[in-house]
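Trainee: show me how the following folds:
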Amino acid sequence: MNGITGRMGYRQHLLRSILPIRDQGGITLADGSKLTVEPILVGRNEDKLRELAQKHRVEHYSTDLDSLIDDPSIDIIFDASMTSLRYDTLSKAIAAGKHIFTEKPTAENLDDAVDLARQAKAKGITAGVVHDKLYLPGLVKLRRLVDEGFFGRILSLRGEFGYWVFEGDIQEAQRPSWNYRLADGGSMTTDMYCHWNYVLEGIIGQVKTVTSTTATHIPTRWDEQGEPYEATADDAAYGIFELETPEGDPVIAQINSSWAVRVYRDELVEFQIDGTHGSAVAGLNKCVAQQRAHTPKPVWNPDLPVTESFRDQWLEVPANADLDNGFKLQWEDFLADVAAGREHKYGLLSAARGVQLAALGLQSASERRTLDIPEITL
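Mentor: Below you'll find the model as predicted:
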């Protein structure tokens, strides 16, 4: 598990995914057998690795990633390190015949992202890319509504994501300073459009065009040492996407992403789908819906205060199942695919489309125009 001392690698992948899978005795496969996991912690700081290993009863840790990639007793290489290092890490792992599971973006540019997909296909390994949001309870419920035909013909999707990230001068920032330096791989567009691509694909359909505007709302921030620095990366991205459903229907999606916005909604990210037969709003956990027969008939009158509570007119969508941590659920799916020797449904080609959307989003913002999204083939 490379990059495990980072926030996401530690909290979501080690603490909330692999360790619970280990402690529950592994996962049960289709034939009734058990597949167990034994993590090896990898990073640059040996002291941090030793501390984590002792704290969580992990036997093995190392600062030598290359030797582990070459170790024939290791089956899977997971990567959550810096994006700038990911292409080389994954290429070495694929060449060594390892199955790979990785955070995104999978590469800094589209050519490298597509090349990784080609390498994995040629080698015949199982490759998975973190698509955690599709496993979140709110989006699982939203996808179920789509599958059940609740919306009728889908018309549009609107998304709101973000929160206020403190500048770091008076209150410590909640995100690392590299997020706001373009040279270090920072960028709201680069970070989040990879997510939005698989969310839009996984819930509605393929993204056909992108129109994007970016901004660096906070030009000066303070780093981990308390020193001011110029924020050169965009901290907000406002995107409009044209989609196509599997049935060929056009859908307009609009998603705002910002680290310079204060939250006035139920969750840090929310998506609303509107269709001819109904609408639904989903966050990380909750999903509420309103069908056509229960849709009220508001009348615009700016001279009178609104007396009806629009939020109370929606019904919560039940889970109807126990929904575990989204990262853990995808890990379990991926491990089952490795054991079965089959392709993971969220692989490197899907990740390449995310890299492509981010690059075209930045290009669209720079050129102030709508861009078509070419289809990627291997």
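
Trainee: use CA for all of it now, contacts and neighbours both
Mentor: OK.

Trainee: is it correct that residue 277 is in contact with residue 150?
Mentor: Yes - under the criterion of C-alpha atoms under 8 Å, residue 277 makes contact with residue 150 at 6.6 Å.

Trainee: what about the two, which has more around it?
Mentor: Neighbour comparison, residue 277 and residue 150: the larger count goes to residue 150, with 21 against 16 (by other C-alpha atoms under 10 Å).

Trainee: tell me which element the more buried one falls in.
Mentor: Element membership of residue 150, judged by DSSP states H and E, is empty: it is in no helix or strand.

Trainee: for stretch 35-46, what is the distance to the chain centroid?
Mentor: The chain centre lies 22 Å from the centre of stretch 35-46; the measure is C-alpha atoms, centre = their mean, to the nearest Å.

Trainee: which parts of that stretch are buried?
Mentor: Under the neighbour-count criterion of 16 or more other C-alpha atoms under 10 Å, stretch 35-46 has 35, 39, 40, 41, 42, 43 buried.

Trainee: quick one: the second one from residue 63, how far?
Mentor: Relative to residue 63, residue 39 is positioned 14 Å away (C-alpha to C-alpha, to the nearest Å).

Trainee: contacting residues for residue 278?
Mentor: Residue 278 makes contact with 150, 151, 152, 289, 290, 291, 292 under the criterion C-alpha atoms under 8 Å, 6 or more residues apart in numbering.

Trainee: how about the strands in the stretch 51-200 of the chain?
Mentor: Using DSSP state E, counting those that start in this stretch, the strands of the stretch 51-200 of the chain run over 60-62, 76-79, 99-102, 127-129, 154-162.

Trainee: possible to save those as CSV with mean neighbour count and distance to residue 180?
Mentor: Below are those laid out as CSV (neighbours: other C-alpha atoms under 10 Å; distance: least, C-alpha to C-alpha, whole Å):
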stretch, mean neighbour count, distance to residue 180
strand 60-62, 17, 30
strand 76-79, 24, 22
strand 99-102, 24, 22
strand 127-129, 27, 24
strand 154-162, 19, 15
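
Trainee: would you turn the ones you listed into CSV with distance to residue 244?
Mentor: Listed next are the strands of the stretch 51-200 of the chain as CSV, based on distance: least, C-alpha to C-alpha, whole Å:
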stretch, distance to residue 244
strand 60-62, 46
strand 76-79, 32
strand 99-102, 28
strand 127-129, 23
strand 154-162, 10
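
Trainee: want to put them side by side, so please do this one too:
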Amino acid sequence: MTTQRLGLIMNGVTGRMGLNQHLIRSIVAIRDQGGVVLGNGDRVMPDPILVGRDAGKVEALAKRFDIARWTTDLDKALSDKNDTVVFDAATTQARPFLLTKAINAGKHVYCEKPVATTFAEAIDVVKLANARGVKHGTVQDKLFLPGLKKLAFLRDSGFFGRMLSVRGEFGYWVFEGGWQEAQRPSWNYRKEDGGGIILDMVCHWRYVLDNLFGEVESVVCIGNTDIPERYDEKNRTYAVTADDSAYATFRLKGGVIAHINMSWVTRVYRDDLVTFQVDGTHGSAVAGLTDCMIQARQMTPRPVWNPDEKRMHDFYADWQKLPDNVAYDNGFKEQWEMFIRHVCEGAGYKYTLLEGAKGVQLAECALQSWKERRWVDVEPIRV
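Mentor: Down below sits the predicted model:
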């Protein structure tokens, strides 16, 4: 058994997602466990170089996690032939430009989503990556959540029978700033900077729906800007120009209807920050980030509508919790390991930049639907 080095350029790890999920809980965790095991028993040890604009922040992160290399010079990092993979978790607007530079430098690329702010830009990057023969991937993290893995298990076991509908609820109250610090960066609320909940979240719903319930065929969507003014990171007021809530209905291949509410201006009264209820002829399930509750048709109560009497029945008691029969690793880390195996031994991998482009396509269709007040068909992608 041998251990090989994988040189990894990591851009955008000073942000919340890049730091917590990708650096700490993925790459540092992989390093601490002794690398990624390949099919032949060999191991791959990622050797990251951290890239960012703020030298102080990047150097501090490198020291904190005992990472030997960091830089503010992305071009210099891209010129090093010993680093073969580029990861990006910085701003969406800058992503197509960065990926294009990395691909032209012959690097394999892996990135957060959205992969671009427009479908045209996303497809251009896909075509370039395919033409240059580099391996590429897009983070599809919600597929690796324990709750959604349990939904996939139920689907594969035939629990639902014929699936009928999916109802998703996502969101929480993001403080406006000023009197309490906001939990999301200010650019999320500026359309000109690539912000907006439709672009951000519909990219997620595309891969969730496609992979779990049926490929998306059409969408109708309405968005809104509910909070017109917020405070930025320097406690200065700014005008909100992007949507902060949206409500979308999707027609899926096979006949399933999915509806998802998404909002950064809602107060949570449910079991988790995101929940999906799946109803089928043989059973229903409600999944959050980790847990999943089920109700088979044999256990379904017989409600009778009567508004004249107070409802005393405990409907929650009619559901059972699906047991945790397997141990679930961090979803971001799991997908990182899959991508590393893809790069180093050619293991199969489906979550490519094309899957990321599909998410941007659906977001554009949703925005078009909102603008034109109509259903919009989602056309097949040919590259």
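
Trainee: still on that earlier bit, tell me, what's touching residue 277 and residue 150 of the first structure both at once?
Mentor: With C-alpha under 8 Å, 6+ apart as the test, residue 277 of the first structure and residue 150 both reach residue 291.

Trainee: now do the residue in the second structure that residue 268 of the first structure lines up against against residue 131 of the second structure, distance only.
Mentor: For residue 268 of the first structure, the aligned residue in the second structure is residue 273 (criterion: TM-score structural alignment). If you measure residue 273 of the second structure against residue 131 of the second structure using C-alpha to C-alpha, the figure is 40 Å.

Trainee: those two - which one has more neighbours?
Mentor: residue 273 (14 against 10).

Trainee: quick one, what contacts the residue nearest to residue 232 of the second structure when sequence neighbours are not counted?
Mentor: What sits nearest to residue 232 of the second structure in space, not counting adjacent residues and going by C-alpha to C-alpha, 6 or more residues apart in numbering, is residue 186, at 5.3 Å. Applying C-alpha under 8 Å, 6+ apart to residue 186 of the second structure gives the contacts 230, 231, 232, 233.

Trainee: could you measure from residue 186 of the second structure over to residue 216 of the second structure?
Mentor: From residue 186 of the second structure across to residue 216 of the second structure, the span is 31 Å (C-alpha to C-alpha).

Trainee: give the contact list for the alignment partner in the first structure of residue 226 of the second structure.
Mentor: By TM-score structural alignment, residue 226 of the second structure lines up with residue 217 in the first structure. Residue 217 of the first structure makes contact with 234, 235, 236, 260, according to C-alpha under 8 Å, 6+ apart.

Trainee: what helix or strand is residue 217 of the first structure located in?
Mentor: Under the criterion DSSP H and E, no helix or strand holds residue 217 of the first structure.

Trainee: then residue 239 of the first structure?
Mentor: Going by DSSP H and E, residue 239 of the first structure is part of strand 236-244.

Trainee: next SSE downstream of that strand?
Mentor: As the chain continues past strand 236-244 of the first structure, the following element, by DSSP H and E, is strand 250-258.

Trainee: could you check the angle the helix or strand just after that next one makes with strand 250-258?
Mentor: Going down the chain from strand 250-258 of the first structure, the next helix or strand is strand 269-275, by DSSP H and E. Between strand 269-275 of the first structure and strand 250-258, the angle comes out at 160 degrees (axes from the mean of the first three to the mean of the last three C-alpha atoms, to 10 degrees).

Trainee: which one among the contacts of residue 217 of the first structure gets closest to residue 109 of the first structure?
Mentor: Nearest to residue 109 of the first structure among those is residue 234, at 17.4 Å by C-alpha to C-alpha.

Trainee: for that closest one, give me its contacts.
Mentor: By C-alpha under 8 Å, 6+ apart, the residues touching residue 234 of the first structure are 180, 186, 187, 188, 189, 214, 215, 216, 217.

Trainee: just the buried ones from these, in PyMOL syntax?
Mentor: Selection of buried members from those for PyMOL, criterion 16+ other C-alpha under 10 Å:
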select buried, resi 180+186+187+188+189+214+215+216
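
Trainee: out of the contacts of residue 234 of the first structure, which comes closest to residue 5 of the first structure?
Mentor: Residue 5 of the first structure lies nearest to residue 186 out of these, by C-alpha to C-alpha, at 19.0 Å.

Trainee: and the residue nearest to residue 232 of the second structure, what pairs with it in the first structure?
Mentor: By TM-score structural alignment, residue 186 of the second structure lines up with residue 177.

Trainee: swap in residue 137 of the second structure?
Mentor: Checking TM-score structural alignment: residue 137 of the second structure goes with residue 128.

Trainee: distance of its match relative to residue 79 of the first structure?
Mentor: According to C-alpha to C-alpha, residue 128 of the first structure stands 11 Å off from residue 79 of the first structure.

Trainee: so what sits against both of these two?
Mentor: 100, 101, 102.
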